[in-house]
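**Student:** Mind folding the following:
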Amino acid sequence: MSKLGIHSFVWSAGSSQAELEDALKMTLELGFDLIEFSYLDPRQADVAWLAKRIDACGLGVAVSMGLPRDGDVSSDDPSVVANGVTILERAIALTRDLGGQKLAGILSSSHGKQEQAPTARAWKTSAFTLANAAHTAKSAGVTLNLEIVNRFESNLLNTVSQGLAFIEDTGSDNIFLHLDTFHMNIEEADIGLALRHAGDKIGYVHLGESHRGYLGTGNINFAAIFDALRAIGYDDYLTFESFSSEVVDEDLSLKTGIWRNLWSDNVALAKHAHRFIDLGLETSRLKMELMKAEHKANH
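**Tutor:** Here you go, the predicted structure:
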């Protein structure tokens, strides 16, 4: 069914060649198919070298990010929107240069808690801007995947239904949803139903627990999630994301409120995640086969 990815921040928040090499090594050794990099600065990392190493490891790669306040493409200030466009174009180029096809994250607005509700103008400005960015991305062989996040990290797109309406307003066929179980657990009435509603507009999925730690130790119903993903035929990447104060990226840790040390052994964490996801997907497959067999037997 799906291929498994892991967020590089499970390994390190650094971008030195040694840290990147170690992240690739651990991702490959533990059997993941893709590595995701967030906020990777080409001025600090050797992109050409990294692309060659990713290719040599046979790994897929995705890039994720959140727009800063001075690059908010939903802003009323044209200069701020223009800066956001520049940031998106650089991220698209980085994704392409690393050999990736997915740029994901909070691309429709700035990342962080807002103090007011978005206006109709903000929605339209963001949709228009992203439609143009999606055209640029398509030429680079990259899709834009808009992360639907909780109300404390964006005021624009918090639910699948909002995301689908937004994509429709862009008129683009190169914009998809980036769904994250941590955020969906906060905002959706029913995660399984929301995944079914999103259907083929899902371009990328993050699997994260309600407290950001070990999968299965929080309150998210992953069985329902795996069942929904199988029901809609999702066969793209499922990327494990977990944060702890053990590995700190200052900007992201502040915006996402990573105050607790939910794990210290990242190898044990990643091994557990791989087993957990594999078993969940296998169980959902067996349930579907059982239902199909029973249906056939009764007809």
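
**Student:** going forward, measure contacts and count neighbours with C-alpha atoms only.
**Tutor:** Will do.

**Student:** Excluding chain neighbours, what is closest to residue 157?
**Tutor:** For residue 157, ignoring the flanking residues on the chain, the nearest one in space by CA to CA, 6 or more residues apart in numbering is residue 148 at 5.5 Å.

**Student:** Check whether the one you found really touches residue 104, as I assumed.
**Tutor:** No. Judged on CA atoms under 8 Å, residue 148 makes no contact with residue 104 at a distance of 10.2 Å.

**Student:** the strands in this structure, which residues?
**Tutor:** 3-7, 34-38, 60-67, 102-110, 143-147, 175-180, 202-207, 237-240 (DSSP state E).

**Student:** so which of those comes closest to residue 286?
**Tutor:** Closest to residue 286 of these is strand 3-7 (CA to CA; 18.1 Å).

**Student:** In contact with residue 184, which residues are there?
**Tutor:** 148, 149, 150, 159, 191 (CA atoms under 8 Å, 6 or more residues apart in numbering).

**Student:** Distance check, the third one against residue 122.
**Tutor:** As judged by CA to CA, to the nearest Å, residue 150 and residue 122 stand 18 Å apart.

**Student:** Compare the two (neighbour count), which wins?
**Tutor:** The neighbour count for residue 150 versus residue 122, taken as other CA atoms under 10 Å, is higher for residue 150 (22 against 19).

**Student:** And the more buried one, how far from residue 228?
**Tutor:** 21 Å.

**Student:** Also residue 118?
**Tutor:** Distance from residue 118 to residue 228, by CA to CA: 31 Å.

**Student:** To compare against the first, here's the next sequence to fold:
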Amino acid sequence: MKFSVFTASTPEWEPAEAAQMLANQGWDGIEWRVTDQSASDEPGFWAGNRATWPLTGLEESLPRIAEVTKAAGLEFSGIGGYARSNNHEDVERMLAATAALGARQVRVTVPPRGDGNYREVFDATRADFEWIATRAAAHGVKALVELHHQTLTASASAALRMVDGLDPSHVGVIHDLGNLLIEGQEDHVSAFQMLGEYLAHIHVKNVAWYPEEPVDGVTTWKEHWAPLATGQADVRAYFRALAAVGYDGWVTLEDFSTELPLEQRTRENLDFVKDAAARAVRDD
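**Tutor:** Model prediction:
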């Protein structure tokens, strides 16, 4: 099992700084965030993120991305892309960039639920992924569907429906522990077994739910990103589930909690997941 960090969660660091800091801490790889983002005076996860490579002009940035990654001695766990499945031009660019970098796999996002009739949008997106599978094969890479709340593929069951029958050498699924606490939760071992050879990648973060102020006597609950050890997901149990099905691929951390400073957060996260993986092997 190898461990990497998705740079959406390292907004304060410039690319070279992020790569070197993670390498010094002992991470195996990095998953670069690639998207055009809103400007911000302060670095943030989704706007002003300094460890993000812009989609605009991406092709010209590829030598620098490769140089920064190689200089730090890191591998690519994949590319954290945001190209929407129905935007064939940008999907093609992301697949080509992934191949050029030797990064092997790249996330392709799916439409949000509520973006029209679910069944109709799902069927159209499935057709997009049939095209994506052929283009990923042409580039020798794999396109990944993420389990993500508020999208067509919030659960493993939905993601399997999206990719079932396509070539698992070129289409796979990112199982995301934190996202599933918001929407799509299924028993982990069952989900891994269901996905089978489509289980291509793992994202780990944690979430906690807190009550909001009651309105008219009714309490609602809101999710907040939480540290690995204190969120509602049992991260150690998650690694035991991965061990139970023999998963030995990449695990990418994307911790959006802010209780700890970034450098301490990434360092302690690596210690935590390495310990969780070691315990899972001992307990298996």
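
**Student:** Superposing both, give me the TM-score.
**Tutor:** After superposition, the two chains reach a TM-score of 0.79 (TM-score structural alignment, normalised by the length of the second structure), with 246 aligned residues with a CA RMSD of 2.2 Å.

**Student:** So for residue 118 and residue 228 of the first structure, which residue has more residues nearby?
**Tutor:** residue 228 (21 against 16).

**Student:** list the contacts for the spatially most central residue of the second structure?
**Tutor:** Centroid-nearest residue in the second structure, with CA atoms, centre = their mean: residue 203, separated by 4.9 Å. By CA under 8 Å, 6+ apart, the residues touching residue 203 of the second structure are 174, 175, 176, 177, 178, 251, 252, 253, 254.

**Student:** who are the neighbours in contact with the equivalent of residue 106 of the second structure over in the first structure?
**Tutor:** Residue 106 of the second structure maps onto residue 103 in the first structure, with residues paired by TM-score structural alignment. Taking CA under 8 Å, 6+ apart, we find residue 103 of the first structure in contact with 62, 63, 64, 91, 92, 95, 142, 143, 144, 145.

**Student:** and with 10 Å instead?
**Tutor:** 36-38, 61-65, 88, 91-96, 137, 142-146, 175, 178, 203-204 (CA atoms under 10 Å, 6 or more residues apart in numbering).

**Student:** ok, back up a step: let me have the strands of the first structure in CSV, adding distance to residue 263 of the first structure as columns.
**Tutor:** Formatted as CSV, the strands of the first structure follow (distance: least, CA to CA, whole Å):
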stretch, distance to residue 263 of the first structure
strand 3-7, 15
strand 34-38, 20
strand 60-67, 23
strand 102-110, 24
strand 143-147, 25
strand 175-180, 20
strand 202-207, 16
strand 237-240, 14
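
**Student:** so how far is residue 263 of the first structure from residue 250 of the first structure?
**Tutor:** 18 Å.

**Student:** Neighbour count for the two, which is higher?
**Tutor:** The neighbour count for residue 250 of the first structure versus residue 263, taken as other CA under 10 Å, is higher for residue 263 (18 against 10).

**Student:** my read: that one touches residue 214, true?
**Tutor:** Yes. Using CA atoms under 10 Å, residue 263 of the first structure is in contact with residue 214, at 7.8 Å.

**Student:** Between the two, which contacts overlap?
**Tutor:** Joint contacts of residue 263 of the first structure and residue 214 (CA under 10 Å, 6+ apart) are 242, 243, 269.

**Student:** Aligned to the last one, what sits in the second structure?
**Tutor:** Correspondence of residue 269 of the first structure to the second structure, assessed by TM-score structural alignment: residue 265.

**Student:** contacting residues for that match?
**Tutor:** So residue 265 of the second structure contacts 10, 227, 228, 255, 256, 257, 258, 259 (CA under 10 Å, 6+ apart).

**Student:** Any of these buried? List them.
**Tutor:** 10, 227, 228, 255, 256, 257 (16 or more other CA atoms under 10 Å).

**Student:** Enumerate every residue touching the third one.
**Tutor:** For residue 228 of the second structure, the contact set (CA under 10 Å, 6+ apart) comprises 178, 204-207, 234-236, 253, 255, 257, 265, 268-269, 272-273.

**Student:** at 8 Å what do you get?
**Tutor:** With contact set as CA under 8 Å, 6+ apart, residue 228 of the second structure has these partners: 205, 206, 235, 255, 269, 272.

**Student:** ok, now how distant is it from residue 31 of the second structure?
**Tutor:** 19 Å.

**Student:** do the fifth one as well
**Tutor:** With the distance defined as CA to CA, residue 256 of the second structure ends up 15 Å from residue 31 of the second structure.

**Student:** cool, and the fourth one?
**Tutor:** Distance of residue 255 of the second structure to residue 31 of the second structure, given as CA to CA: 13 Å.

**Student:** what do you get for the last one?
**Tutor:** The spacing between residue 257 of the second structure and residue 31 of the second structure, counted by CA to CA, is 18 Å.

**Student:** how far away is the residue nearest to residue 157 of the first structure from residue 22 of the first structure?
**Tutor:** Distance of residue 148 of the first structure to residue 22 of the first structure, computed by CA to CA: 30 Å.

**Student:** same deal with residue 141 of the first structure?
**Tutor:** Residue 141 of the first structure is 28 Å from residue 22 of the first structure, where distance means CA to CA.

**Student:** got it, and residue 48 of the first structure?
**Tutor:** From residue 48 of the first structure across to residue 22 of the first structure, the span is 17 Å (CA to CA).

**Student:** who has more neighbours, these two?
**Tutor:** Remark: of residue 48 of the first structure and residue 22, residue 22 carries more neighbours, 15 against 12, as counted by other CA under 10 Å.

**Student:** Contact partners for the more buried one?
**Tutor:** residue 11.

**Student:** which residue lines up with it in the second structure?
**Tutor:** By TM-score structural alignment, residue 22 of the first structure lines up with residue 17 in the second structure.

**Student:** again, but for residue 193 of the first structure
**Tutor:** In the second structure, the residue paired with residue 193 of the first structure is residue 190, using TM-score structural alignment.
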